[in-house]
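Q: Give the three-dimensional model of this entry:
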Amino acid sequence: MATRDAITVTLIDDHPAVLAGMEYWYSTADPPIKVVASGATVQTAWAPPGDAAAVVVLDLQLGGRPPAYDDLRRLVDAGRQVIVYTMRDDEKTALTCMDLGAFTFLTKAEGEEHLTAATVAAAHDLPYTPPALAGAFGADTAPDRPNLSLREEEVLIEWFQCESKELVARKLGITPRTVNSYLDRVRIKYANVGREARTKANLVARAIQDGLIDVDDL
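A: All right, here's what the predicted structure looks like:
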């Protein structure tokens, strides 16, 4: 039985069978995850009750249109935790979605195990890197330096120069949760090139090494 603490999710996919399958997976999760809305257009995530879900699962291609990058960007800018769940499995698409601020990127071939685990992680602001995304990160850069997006660099540098993530959020016009998401992705990218940066001090050291900032800028 769902409780008041149940994770809530909105599903956006234009294939009824896929929606039915995801709803079944979530209903049999332990504990169950509550699907509050599902539909074939992104409007599902903006209208009640879909607008209140903790997590949005977004099919990247709806109605045969090109990838819905603009829809993804708007959801992320509104502070939503978005899991891209798509048939596309190329590295460029995965990295583009992550650069736009998706919580994580899943191919539909990765299925129930990774979708439910990613949803739980998204609801609790914990990073989650499924196999396809890990492979994309690994192919994204030279062995010793991650390829950070301009927005990731901006958030990182502002965080170095501010006292708190809340101040970073106010300065950049985003939410603290979005700040955390960007910083989590930076850490994941560093980990994937064998240069873990678990603390703020670690990240400062990496950024100085990579020429992103100068000691005098701190």
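Q: Please count neighbours and contacts with C-alpha atoms only from this point.
A: Will do.
Q: Can you work out which other helices and strands pack against the longest helix belonging to the chain?
A: Ranked by residue count under DSSP state H, the longest helix found in the chain is helix 176-192. Secondary-structure packing of helix 176-192 (3 or more CA pairs under 8 Å, 6 or more residues apart in numbering; DSSP states H and E): helix 131-139, helix 150-161, helix 165-172.
Q: so how far is the last one from its chain's centroid?
A: Centroid separation between helix 165-172 and its chain, computed with CA atoms, centre = their mean, to the nearest Å, is 19 Å.
Q: a markdown table please, covering the helices and strands packed on helix 176-192 and showing mean neighbour count and distance to Asp184.
A: What follows is the helices and strands packed on helix 176-192, written out as a markdown table (neighbours: other CA atoms under 10 Å; distance: least, CA to CA, whole Å):
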| stretch | mean neighbour count | distance to Asp184 |
| --- | --- | --- |
| helix 131-139 | 18 | 13 |
| helix 150-161 | 18 | 10 |
| helix 165-172 | 16 | 13 |
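Q: among the ones you listed, which is nearest Arg88?
A: Smallest distance to Arg88 across the helices and strands packed on helix 176-192 (CA to CA): 10.5 Å, for helix 131-139.
Q: If you count contacts, what does that closest one end up packed against?
A: Here helix 131-139 touches helix 91-99, strand 104-107, helix 176-192, going by 3+ CA pairs under 8 Å, 6+ apart.
Q: could the helices and strands packed on helix 176-192 go into JSON lines alongside distance to Ile7?
A: Shown next, in JSON lines, are those (distance: least, CA to CA, whole Å):
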{"stretch": "helix 131-139", "distance to Ile7": "23"}
{"stretch": "helix 150-161", "distance to Ile7": "27"}
{"stretch": "helix 165-172", "distance to Ile7": "24"}
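Q: Nearest to Glu196, out of those?
A: Nearest to Glu196, of all these, is helix 131-139, at 13.8 Å by CA to CA.
Q: Now do that closest one against helix 176-192, angle only.
A: Orientation check (axes from the mean of the first three to the mean of the last three CA atoms, to 10 degrees): helix 131-139 against helix 176-192 gives 70 degrees.
Q: Give me the residues contacting helix 131-139.
A: Contacting residues not belonging to helix 131-139 are listed as 89-92, 94-95, 104-107, 189, 192-193 [CA atoms under 8 Å, 6 or more residues apart in numbering].
Q: Now the second one, please; I'll put the structures next to each other:
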Amino acid sequence: MSRDAIRVLLVDDHAIMRAGFRMILETADDITVVGEGADGAAAVAAASALRPDVICMDIQMPEMDGIEATRRIVADATLHAAVVIVTTFDRDDYLFQALDAGASGFLLKNAGPEELVAAVRVAAAGDALLAPEVTRRVIARFAASGSPSSEGPVRGSDAKRTWPDPTGPASMPELTDREAEVLTLVAEAMSNSEIAERLYIGEATVKTHVSNVLQKLGARDRVAAVVYAHRHGLA
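A: Below you'll find the predicted structure:
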């Protein structure tokens, strides 16, 4: 295990599921599981005590569900954990509420072991994880309503994801040619390292471009940027 291993917290009300996730993740030399929790309240407490880099969070749990736990963790400025929702339920309401709460990814439990490992690495790198079919659903909801939540604001709206203005091409900020190119590749679900390889530039330079793009778009993270790119015909 590397000294700079990704620290992961597992939160699921089924012990056998946590054990399976631990076994999968700890086969990777760059990942270590630092703790477990059986409900959302335990997740919030463990996140504060253990300071993980990534939290793999179930949704349906007793005491406090994964959506509320995600919202509280993301709203805590002292925590810097990325939350990846890992659930059995491929439901739109869970997907959009999780994104609004600030989750960095949404993964189904029928995903392969390599997908779970990849999801943790992507989230730890500060990237968002959305499968292509999930991305299409986010875009469709966003295009129809202007925001991914069509059922109105969810609880704890202060921690809600910031979505760029969807009003049309006239609202587009002035991106440089390189920033627009980077945004297009982000919308193709490419990681920073993949973008760097494609554009023959350093990964640190890509991170700078991505940061500038997010700032100009008024987007909290790459998920919002992907939606924006598709909404404006950049992908």
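Q: right, and the helices and strands packed on helix 176-192 of structure 1 - which one's nearest His124 of structure 1?
A: His124 of structure 1 lies closest to helix 165-172 among these, at 17.0 Å (CA to CA).
Q: so the closest one corresponds to what in structure 2?
A: Under TM-score structural alignment, helix 165-172 of structure 1 corresponds to no residues of structure 2.
Q: Any idea which of the helices and strands packed on helix 176-192 of structure 1 gets closest to Ala52 of structure 1?
A: Short answer: helix 165-172, nearest of those by CA to CA, at 20.8 Å.
Q: circling back: most neighbours, which of the contacts of helix 131-139 of structure 1?
A: Of all these, Phe105 has the most neighbours under the rule other CA atoms under 10 Å, reaching 32 neighbours.
Q: residues in contact with it?
A: Going by CA under 8 Å, 6+ apart, Phe105 of structure 1 touches Ile83, Val84, Tyr85, Ala94, Cys97, Met98, Thr129, Pro130, Ala132, Leu133.
Q: Quick one, which of the helices and strands packed on helix 131-139 of structure 1 gets closest to Leu58 of structure 1.
A: strand 104-107 (9.7 Å).
Q: residues touching the residue nearest to the spatial centre of structure 2, list them.
A: With distances taken as CA atoms, centre = their mean, Ser104 lies nearest the centre of structure 2, 1.1 Å away. By CA under 8 Å, 6+ apart, Ser104 of structure 2 lies in contact with Ala82, Val83, Val84, Ile85, Ala123, Asp127, Ala128, Leu129, Val223.
Q: can you tell me the helix or strand for the fifth one?
A: With elements taken from DSSP states H and E, the one containing Ala123 of structure 2 is helix 113-124.
Q: Off-centre distance for that helix?
A: Worked out by CA atoms, centre = their mean, helix 113-124 of structure 2 lies 11 Å from the chain centre.
Q: again with stretch 131-144 of structure 2
A: How far stretch 131-144 of structure 2 lies from its chain's middle: 14 Å, per CA atoms, centre = their mean.
Q: picking up where we left off before, which of the contacts of helix 131-139 of structure 1 sit farthest apart?
A: Spanning the widest gap among these are Thr107 and Val193, at 22.4 Å by CA to CA.
Q: what's near enough to touch the residue nearest to Ala5 of structure 2 when sequence neighbours are not counted?
A: Nearest in space to Ala5 of structure 2, with sequence neighbours left out and distances taken as CA to CA, 6 or more residues apart in numbering, is Asp30 at 4.5 Å. Going by CA under 8 Å, 6+ apart, Asp30 of structure 2 touches Met1, Ser2, Asp4, Ala5, Ile6.
Q: gap between the second one and Asp29 of structure 2?
A: In other words, Ser2 of structure 2. Going from Ser2 of structure 2 to Asp29 of structure 2 by CA to CA, to the nearest Å gives 6 Å.
Q: what does Val44 of structure 2 give?
A: The gap separating Val44 of structure 2 from Asp29 of structure 2 is 26 Å, by CA to CA.
Q: quick one, which of the two is more surrounded?
A: Neighbour totals were compared for Val44 of structure 2 and Asp29, and Val44 leads with 22 against 12 (other CA under 10 Å).
Q: returning to that earlier point: residues in contact with the longest helix of structure 1?
A: The contact list for helix 176-192 of structure 1 (CA under 8 Å, 6+ apart) reads 76-77, 79, 101, 103, 125, 127, 134, 137-138, 145-148, 152, 155-156, 165-166, 168-169, 196-198, 203.
Q: and what of stretch 86-95 of structure 2?
A: Cys56, Met57, Asp58, Ile59, Ile67, Phe106, Leu107, Leu108, Lys109, Asn110.
Q: Where does the fourth one sit: helix, strand or coil?
A: Per DSSP: H, G, I helix; E, B strand; the rest coil, the local secondary structure of Ile59 of structure 2 is coil.
Q: Next up, the contacts around it.
A: Counting by CA under 8 Å, 6+ apart, Ile59 of structure 2 touches Asp65, Gly66, Ile67, Ile85, Val86, Thr87, Tyr94.
Q: Which of these are still contacts in structure 1?
A: Using both residues aligned by TM-score structural alignment, their matches' CA atoms under 8 Å, structure 1 keeps these contacts from the contacts of Ile59 of structure 2: Asp65, Gly66, Ile67, Ile85, Val86, Thr87.
Q: Narrow the residues you listed to just the buried residues.
A: Using 16 or more other CA atoms under 10 Å as the burial test, the kept ones among the contacts of Ile59 of structure 2 include Asp65, Gly66, Ile67, Ile85, Val86, Thr87 as buried.
Q: Now do the fourth one against Ser2 of structure 2, distance only.
A: When you say that, I think you mean Ile85 of structure 2. Relative to Ser2 of structure 2, and taking CA to CA, Ile85 of structure 2 is found at 25 Å.
Q: Also the third one?
A: Ile67 of structure 2 sits 31 Å away from Ser2 of structure 2 when distances are taken as CA to CA.
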